[in-house]
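J.: Provided below are the primary sequence and the corresponding predicted coordinates.
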Amino acid sequence: MALSADARTITASAPGKVLLVGGYLVLHRPHHALIAGASARFHTTAEWEEPASSRASPAAGLAVRVTSPQFHSDTEFRLSATPPHVFEGEEPPSFIALAIRVALLAAGEAGAAAVAAAAGEGRRLRLTLRADNDFYSQLPFLRVAGEPVTADALKRVPPFQPPPTEAALAEAEASAAGAVAAAGSAGRDPAAAGGADGGPAIRKTGLGSSAALTVSLTAAFAVALGILPGEDAASNGPVGAAGKAWLMRCGQVSHGLAQGKVGSGFDVSAAVLGTQLYLRVSRDALADAMGAAGAALRPEATGAELSAGRAALAGPEATETRWWDLEAGPAGLPSCVDLLLADVSGGSSTPSMVRRIEAWRTEGDTQAALWEEVAAATRSAQRALAEVAEAEAAAGADGVAAALAYAAATTPDAWPRGLPAEEATAGASKLLERLAAASAALAAWRGLMRRMGNEAGVPIEPASQTALLEATQALPGVLAAAVPGAGGFDAIYVLCVRDPAVRAAVEACWLDFKGEGGQRVVPLLLTAEPDDLVSGGVRIAQGNPSV
């Protein structure tokens, strides 16, 4: 059922991702990656409007307007009612265009009928894109606004804050350095943007914004047209299993086509399902589906190509394998462990780093042996965190509280000794042992990742990051500090015991840290989504998140 007159607005949101353990290995089966879905979300709001136009017929196509107030973008076009659903007018950016067209290809006749019906009624579909602030560095905004880099200042940044312009940022930085009079930037609007100012100062934090955009847009568009399996205009909450399976297939294909490559797909999987232990889809299976869909989306596609494209996106009948051979299971991430992420704003070229590691690991036996050591350490770290979760479940509420209170005040070397005898229980002591073991396993994994980077000449953990990580690791309550994903200069993350004082101490450490060349470290406000494949991932909500 498409959106009705009395239920005109819905919003689909999809989480970002943090690849905790399994970087580089995630590219290759049978290796798994531990991925946290982030509380930071990308939102797409779908709303039917009555355009001031007399072009109300299926032949005229569906009027669509895609806006992003955050990035001052506004695109209008018409979408043909017949496959392969080409655009008339200004074609939207590739991630948006392919998300829409792949969704309609997957929906087949139902998609074409929905587009024709809406076009025949003369309605226009408005899609509004918004991203939570943590997807982008807020350091440029704070500098232009003249705000201090503090946790309180970050919390005061308005939701869906547009970035400042490059010109405004350059002026603010020059002023701060004494090159321009302080009055030169007084009263400037930090959200100013536009051609004369050189465009917005966008600094991504590596949370997978393009994948979260793809999944949220596909979901909102599909609900608006009534083509998302298992969902309709009244949906409110997590998307169901059938809808997630459909979004996984559409998202993997459209995101891959927009990127122009067959990637690992973990960022799309995180956007659909949230926190998980991920095993990538086979490269050949995804390449075949992308090839078939790409051929079906050509303006001159034949009927046979359209059928093949739909078949590539269809789910198998009567089987649990709903998205090729991709596997996503519970991550085993303990609820007593908190995730913190920091924006380091250093900048890294992940594709270049991946290419260099891929070339290095096949150079000889020595490299292959280290690669296997990294793989073994990755499995050990993932297993150690799962064992913390098991110990937490067995400890009981009082045991967990006692263990966390002790761990929050001490460092991992003290955890195996356990609580004082008068406070100890078997459950609390076991939990502390598992926390200490997980800390040791993560440290061993991190060391091997750093060694692999050094031997390959790839800055997986650059020296500047090492100094920051070591300062963070020394704090009470911290299990591990590491670089996420492929590593580099962009970000760091921390796993610590869930305690407000520990989180505050980590954030204070980061804000006080001064790296080489005045490097600043800005804590993000996000946390990890719960380790639940049912309630996590893509969601539908009634209304508009900005209202």
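T.: Yep, it's here. Residues are numbered from 1 along each chain as shown.

J.: rest of the way, CA atoms for contacts and neighbours
T.: OK.

J.: okay, now Asp267: neighbour count?
T.: Using other Cα atoms under 10 Å as the criterion, Asp267 is surrounded by 27 other residues.

J.: end to end, how far does stretch 460-478 reach?
T.: 21 Å (Cα to Cα, to the nearest Å).

J.: Can you mark which positions in that stretch are buried?
T.: Residues of stretch 460-478 classed as buried: 460-462, 465-466, 468-469, 472-478 (neighbour count, 16 or more other Cα atoms under 10 Å).

J.: of those residues, closest to Asp490?
T.: Closest approach to Asp490 among the buried residues of stretch 460-478 (Cα to Cα): Gln465, at 9.4 Å.

J.: any idea which helix or strand comes after the one helix or strand the closest one maps to?
T.: Assigned by DSSP states H and E, Gln465 falls within helix 463-473. Proceeding N to C from helix 463-473, the next assigned helix or strand is strand 478-482, under DSSP H and E.

J.: Run the chain-centre distance for that following strand.
T.: 21 Å (Cα atoms, centre = their mean, to the nearest Å).

J.: Check which helices and strands that strand sits against.
T.: Applying 3 or more Cα pairs under 8 Å, 6 or more residues apart in numbering; DSSP states H and E, we find strand 478-482 packed against helix 426-456, helix 463-473, strand 491-497.

J.: how does it look with 10 Å?
T.: strand 337-343, helix 365-408, helix 426-456, helix 463-473, strand 491-497, helix 500-512 (3 or more Cα pairs under 10 Å, 6 or more residues apart in numbering; DSSP states H and E).

J.: Check the offset of the first one from the chain's centre.
T.: Relative to its chain's centre, strand 337-343 lies at 14 Å (Cα atoms, centre = their mean).

J.: do the same with the longest one
T.: Taking Cα atoms, centre = their mean, one finds the center of helix 365-408 at 23 Å from the center of the full chain.

J.: Just list what that helix packs against, helices and strands only.
T.: Judged by 3+ Cα pairs under 10 Å, 6+ apart, helix 365-408 is in contact with strand 9-21, strand 32-49, strand 337-343, helix 350-360, helix 426-456, strand 478-482, strand 491-497, helix 500-512.

J.: adding another structure so you can compare the two:
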Amino acid sequence: MSNHDVYAVSAPGKVLITGGYLVLDQQYTGFVQATSSRFVCIILKNNNTTIDKYSVKVISPQFIQGQWNYHWNIESKELTEDETNTSKNYYIQCTIQNTLLIASKLCSDFKTLIETGIKVVIMGHNDFYSQREQLDKMNLPKNFKSIHSIPNFCSANCLIKDVNKTGLGSSAAMITALVSSLLGYFKIIDIPSNEQDYEKIDTKNDYCLNFLHNVAQYCHCLAQGKVGSGFDVSAAVWGSHVYRRFNPAIINDLYKLDKKELTAEKLISVLDPKINPNWDATVKPCHIPPGFTMRLADIATGSSTPKMVSKVNAWKKANPEEAAELWNSLSTYNNKVNILFEELTKKCQSDSETYWSTLETLKNYSVDQWKEYENNTNVSKDILDLLLELYNDFLQVRSCLRVLSQKTETPIEPESQTHLLDACMKCPGILMAGVPGAGGYDAIFCIIMEGKKSGEDCKGIIALEKLWQNWEESSVCPLCACQSNFGISKEDINNYLEYI
């Protein structure tokens, strides 16, 4: 298969560690951690160029009836549905329509490339969807070994509209991967191939990734019918970072245009960062410090994020002074957590031997025992103090979220989750445990000290697994995902031949 006939990419999921609710407001920031679980999108040239002229065939092999066929009208520049489609997929259709519209203007070979037709393959790693049913079918317990034994890109055994998601940002990762693969196939952008490439990127001035970010944000907002905070798309593009949202006014006017007015030229004038300098989202690279790992769990009881956000916004509007005080307090502790992540990373870089000896000594004990080791010759008091400060600051983040829960009568950190998180904090090496993003009943994350040696034999991970398996207040199912710092990435098609 020629490299000119295919373009494959993947985009990560996300976990919003700090910044829930605040990240909607441009005044505040949030720390979003990218995950190792990713959405893969592959664009291929159609083989039967006579029958498939100008066709766009989309396949999502994990779902029943996961195929949608379209036709690109080269004159009207519209994507029309094939009458044989058994269901609609607006997220995919509106993303392809707008990205192809942009490509029709910016790609000099567009007519030649689209004339042969294209095939689009979209797949999400297992973690984006609940695997409880799959584990039950395989008669396996809910633990890390079992979840890793499920085949990659496992069938969801349902229609796409019926799948149970785990809250890792599947729609944002999917749309970002789809936009990126289309822009790449039509030679408009090229993207990094590995984490080392990412380390060299200037997030403010990299044209390809900023253009991708803007197009993906627009398509995601269009698909969802609202302009959200955008942190999930930002994580899919840039990986882990501290995020400040873009001004919604930048793209609001695009939604007011009818089909005739929404031309390629108009879209490009708003979304191309070279033409429109008003895009003002900020991305500051940040990640979980070396020697720590993240683990996630899917909780059987779900929550409705839109309803929760709506209730919080209504309370904030009705109680502006009280809300401002709580928002500022929460922001203060969020920022402290973000800064301490950076300081610990710097400590690792400046005094590696002391940093690692401290972690290796403390990792087998719970946080409430760490203070006993401050005089240990293998433990740096400076590093220990940073760790305890981070631990206490995140407890304050959780405290503020519980106050917000109470005042808005919204289950941001509901009592059942508090019990589970507090129990997690008693396990060895657990630095932080919380509810990601908007909170609710459906997921938790834990930041675990594992030291130099990574893997599931870490004492803290083993203790968590045992706790989760025996937890009776709710059903806790681990995910495969851990942290991954880089964002959108070009993929080797040879790794996915069995799926296409």
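T.: Everything's here; your move. Computed from a predicted structure; not experimentally measured.

J.: TM-score for the pair, please.
T.: Once superposed, the chains reach a TM-score of 0.89 (TM-score structural alignment, normalised by the length of the second structure), with 478 aligned residues with a Cα RMSD of 2.4 Å.

J.: how about the helix holding Gln465 of the first structure, aligned to which bit of the second structure?
T.: Using TM-score structural alignment, the residues of the second structure aligned to helix 463-473 of the first structure are 415-425.

J.: can you check stretch 340-352 of the first structure too?
T.: Across the second structure, the stretch matching stretch 340-352 of the first structure (TM-score structural alignment) is residues 295-307.

J.: mean shift of the match of helix 463-473 of the first structure relative to the first structure?
T.: By mean Cα distance after the TM-score superposition for the first structure, the fitted stretch 415-425 of the second structure averages 0.8 Å away from its aligned residues in the first structure.

J.: what do you get for stretch 384-403 of the second structure?
T.: Stretch 384-403 of the second structure sits 0.8 Å off on average (mean Cα distance after the TM-score superposition for the first structure).

J.: buried sites along that stretch?
T.: 384, 386-388, 390-398, 400-402.

J.: what range in the first structure matches that stretch?
T.: The aligned range for stretch 384-403 of the second structure in the first structure is 432-451, by TM-score structural alignment.

J.: would you list every one of the helices in the stretch 51-200 of the second structure?
T.: Per DSSP state H, counting those that start in this stretch, the stretch 51-200 of the second structure carries helices over the ranges 90-106, 110-115, 132-137, 144-149, 170-185, 195-199.

J.: Which strands or helices does the second one pack on?
T.: Read it as helix 110-115 of the second structure. Counting by 3+ Cα pairs under 10 Å, 6+ apart, helix 110-115 of the second structure packs on strand 30-45, strand 55-59, strand 67-73, helix 90-106.

J.: after superposition, how close is the first one to the first structure?
T.: Spelled out, that is strand 30-45 of the second structure. Using mean Cα distance after the TM-score superposition for the first structure, the mean distance for strand 30-45 of the second structure is 0.6 Å.

J.: residue range for that strand in the first structure?
T.: Counting by TM-score structural alignment, strand 30-45 of the second structure sits on residues 33-48 of the first structure.

J.: Then the shortest one?
T.: With the alignment judged by TM-score structural alignment, the segment of the first structure matched to strand 55-59 of the second structure spans residues 63-67.

J.: Now the matching stretch on the second structure. Mean distance?
T.: Taken over the aligned residues, the distance from stretch 63-67 of the first structure to the second structure averages 0.8 Å (mean Cα distance after the TM-score superposition for the first structure).

J.: Which position in the first structure pairs with Lys226 of the second structure?
T.: Aligned by TM-score structural alignment, Lys226 of the second structure pairs with Lys261 of the first structure.

J.: Surely that match is in contact with Met290?
T.: Yes - here Lys261 of the first structure reaches Met290: they are 9.2 Å apart, a contact under Cα atoms under 10 Å.

J.: Quickly compare the helices and strands packed on helix 365-408 of the first structure and say which is most buried.
T.: Compared across those, strand 9-21 shows the largest average neighbour count, a mean of 29 (mean count of other Cα atoms under 10 Å).

J.: average distance between it and the second structure?
T.: Strand 9-21 of the first structure, aligned to the second structure and superposed, deviates on average by 0.9 Å (mean Cα distance after the TM-score superposition for the first structure).

J.: Distance check, the residue of the first structure most remote from its centre against Ala393 of the first structure.
T.: Distance from the centre of the first structure peaks at Glu422, with 44.4 Å (Cα atoms, centre = their mean). Separation of Glu422 of the first structure from Ala393 of the first structure (Cα to Cα): 22 Å.

J.: Could you do Leu306 of the first structure as well?
T.: 50 Å.

J.: Of the two, which one has the most company?
T.: A count of neighbours by other Cα under 10 Å puts Leu306 above the other of Leu306 of the first structure and Ala393, at 23 against 17.

J.: so what does the strand or helix carrying that one touch, helix or strand wise?
T.: Assigned by DSSP H and E, Leu306 of the first structure belongs to helix 303-313. If you count contacts as 3+ Cα pairs under 10 Å, 6+ apart, helix 303-313 of the first structure packs onto helix 94-107, helix 241-259, helix 283-296.

J.: Can you add distance to Glu455 of the first structure and give those helices back as JSON lines?
T.: As requested, those are exported to JSON lines (distance: least, Cα to Cα, whole Å):
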{"stretch": "helix 94-107", "distance to Glu455 of the first structure": "36"}
{"stretch": "helix 241-259", "distance to Glu455 of the first structure": "29"}
{"stretch": "helix 283-296", "distance to Glu455 of the first structure": "27"}
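
J.: closest one to Ala541 of the first structure among these?
T.: Ala541 of the first structure lies closest, by Cα to Cα, to one member of these: helix 241-259, at 14.6 Å.

J.: Show me what that closest one packs onto, helices and strands only.
T.: For helix 241-259 of the first structure, the elements it packs on are helix 94-107, helix 209-225, helix 266-273, helix 283-296, helix 303-313, judged by 3+ Cα pairs under 10 Å, 6+ apart.

J.: Just say which of those is most tucked in.
T.: Of all these, helix 266-273 carries the top mean neighbour count, a mean of 31, counting by mean count of other Cα under 10 Å.

J.: which one in the second structure is aligned with Ala222 of the first structure?
T.: By TM-score structural alignment, Ala222 of the first structure lines up with Leu183 in the second structure.
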